[in-house]
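Chemist: Quick one: sequence and predicted model below, then my questions.
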Amino acid sequence: MDTPIMNVLLWILQAVLAAMFAVVATMKALLPKEKLEPGMPWTADFSSGAVRFIGLAELIGALGLVLPAATGIAPILTPLAATGLALIMALAAVTHLRREEPAAIALNAVLFIAAAVVAWGRFGPYAL
C-alpha cells in the first residue's frame, strides 16, 4: 500500500483506539468498582486497586498511541504503547475466557488486532 495512505490509515486507527481506550480507562480509573460491576462484571474478580491500575495502564496506553507521534517527542513510545495495549487485551481475553464471556473475548480480539496493526506499522515500514 502507498506510504501516505497507510500513514493516514494508521493515524485513524491510532485515534479511534486512543478514544475508545481513554473513555473506558477513565471509567475504570475514576469510578468506584461497585458502579462498574453491572456493565463490567469481570471487575468482581479483581480488587478496586487492580481495576484502577488496569484503567491507568490503559489510559497511559491511549495517550501513548497519539501524543508521542503527534508531538515528535520520543515517537518510539507510540508502537510501544500499541504493544502494551495489545498485551492488555490478550490478558483480558484470558480473563473473559475463564469467565465464559465470549462477546467480551470477541471485543478483546478486535482491539488486540487493531493495536497489533499499529505496533507493526509504527515499528516497521511506517515508523514515524
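Modeler: The structure has been received and is ready for your questions.
Chemist: rest of the way, CA atoms for contacts and neighbours
Modeler: Fine.
Chemist: quick one: buried residues of stretch 99-115?
Modeler: Buried positions in stretch 99-115, judged by neighbour count with 16 or more other CA atoms under 10 Å: 104-105, 108-109, 111-112, 114-115.
Chemist: and of these, the nearest to Met20?
Modeler: Leu111 (9.5 Å; CA to CA).
Chemist: hang on, the earlier thing: list just the nearest of the buried residues of stretch 99-115 to Val8.
Modeler: Nearest to Val8 among the buried residues of stretch 99-115: Ala114, at 14.4 Å, using CA to CA.
Chemist: any idea how far Gly61 is from that closest one?
Modeler: Look at Ala114 and Gly61: by CA to CA, to the nearest Å, they are 13 Å apart.
Chemist: Buried residues, the longest helix that the chain contains. List them.
Modeler: The longest helix of the chain (DSSP state H) is helix 3-30. By neighbour count with 16+ other CA under 10 Å, helix 3-30 contains the buried residues 7, 10-11, 13-15, 17-19, 21-22, 25, 27-29.
Chemist: Use this one as the comparison:
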Amino acid sequence: MNLTLWIATGLLTAVALAGGISKTFVPRARLAAQHGGEWTRDASPGFVKTLGVLELLAAVGLILPAVLDIAPVVVPVTAVCWIALMVGAMITHGRLGQSGLVLLNTVYLAIAAFIAWGRFGPWSFGG
C-alpha cells in the first residue's frame, strides 16, 4: 500500500506542477482560449497567478517533506488543502457547465483524499 500511496502522490504532484506552471507562466488570454480555461476570462490576473503558485506549493508539499524527511506530516496536510482547492474548481467548472472537468476534479479530489487517509492513518511517515 505504501507503494500505491507513493504512486498516487507522484501523479497528483505532476498534476499540481502542470497546473501551477500553466497558471503562473502562461498568459491569462492564452489560458482563456484553451478548453477549460474559460473561467480565467472573468478572473483577475493576480487571482489566476495565486492559484498557480498554490498549485506549485502543493507539488512541493506533496513530495519534498517525505523525501527529505523534514516535517513529513506536511504531505497529508497538503493533500487536504488540495481537496479544498478541488472543491472550488468543481464549483467553478460546474457553474460553467463543464461536467467533464468537474469529473476530472473529482478524480483529483479522490486521489488527494486517498493520500490524506493513508498518510494520516495506517501508512503515516511517523509510524
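Modeler: Cool, the structure landed. Every value quoted in this text rests on a predicted model; they were computed, and no experiment measured them.
Chemist: what's the TM-score for these two chains?
Modeler: Here the TM-score for the pair of chains, by TM-score structural alignment, normalised by the length of the second structure, is 0.94; 123 aligned residues with a CA RMSD of 0.8 Å.
Chemist: before we move on, back to that, any idea how far the longest helix of the first structure is from the middle of the chain?
Modeler: Centre-to-centre, helix 3-30 of the first structure and its host chain are 8 Å apart (CA atoms, centre = their mean, to the nearest Å).
Chemist: immediately after that helix, which helix or strand?
Modeler: helix 33-36 (DSSP states H and E).
Chemist: what range in the second structure matches the following helix or strand past that following helix?
Modeler: Following helix 33-36 of the first structure in sequence order, the next helix or strand is helix 48-71 (DSSP H and E). Aligned using TM-score structural alignment, helix 48-71 of the first structure spans residues 45-68 in the second structure.
Chemist: my guess is Leu51 of the second structure contacts Ser22, does it?
Modeler: No. Counting by CA atoms under 8 Å, no contact exists between Leu51 of the second structure and Ser22, whose distance comes to 10.2 Å.
Chemist: In the match of helix 48-71 of the first structure, which residues are buried?
Modeler: 48-49, 51-63, 66.
Chemist: How about stretch 24-36 of the second structure?
Modeler: 24, 28, 31-32.
Chemist: can I get the residues you listed in CSV with distance to Val73 of the second structure?
Modeler: CSV is the format used below for the buried residues of stretch 24-36 of the second structure (distance: CA to CA, whole Å):
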residue, distance to Val73 of the second structure
Thr24, 27
Arg28, 34
Leu31, 34
Ala32, 36
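Chemist: Closest one to Phe125 of the second structure out of those residues, please.
Modeler: The closest of the buried residues of stretch 24-36 of the second structure, once distances to Phe125 of the second structure are taken by CA to CA, is Thr24, at 31.1 Å.
Chemist: And the residue nearest the centre of the first structure?
Modeler: The first structure has Leu85 as the residue nearest its centroid, 3.9 Å off, counting by CA atoms, centre = their mean.
Chemist: residues touching that residue, list them.
Modeler: Residues counted as contacts of Leu85 of the first structure (CA atoms under 8 Å, 6 or more residues apart in numbering) are 58, 61, 112, 115.
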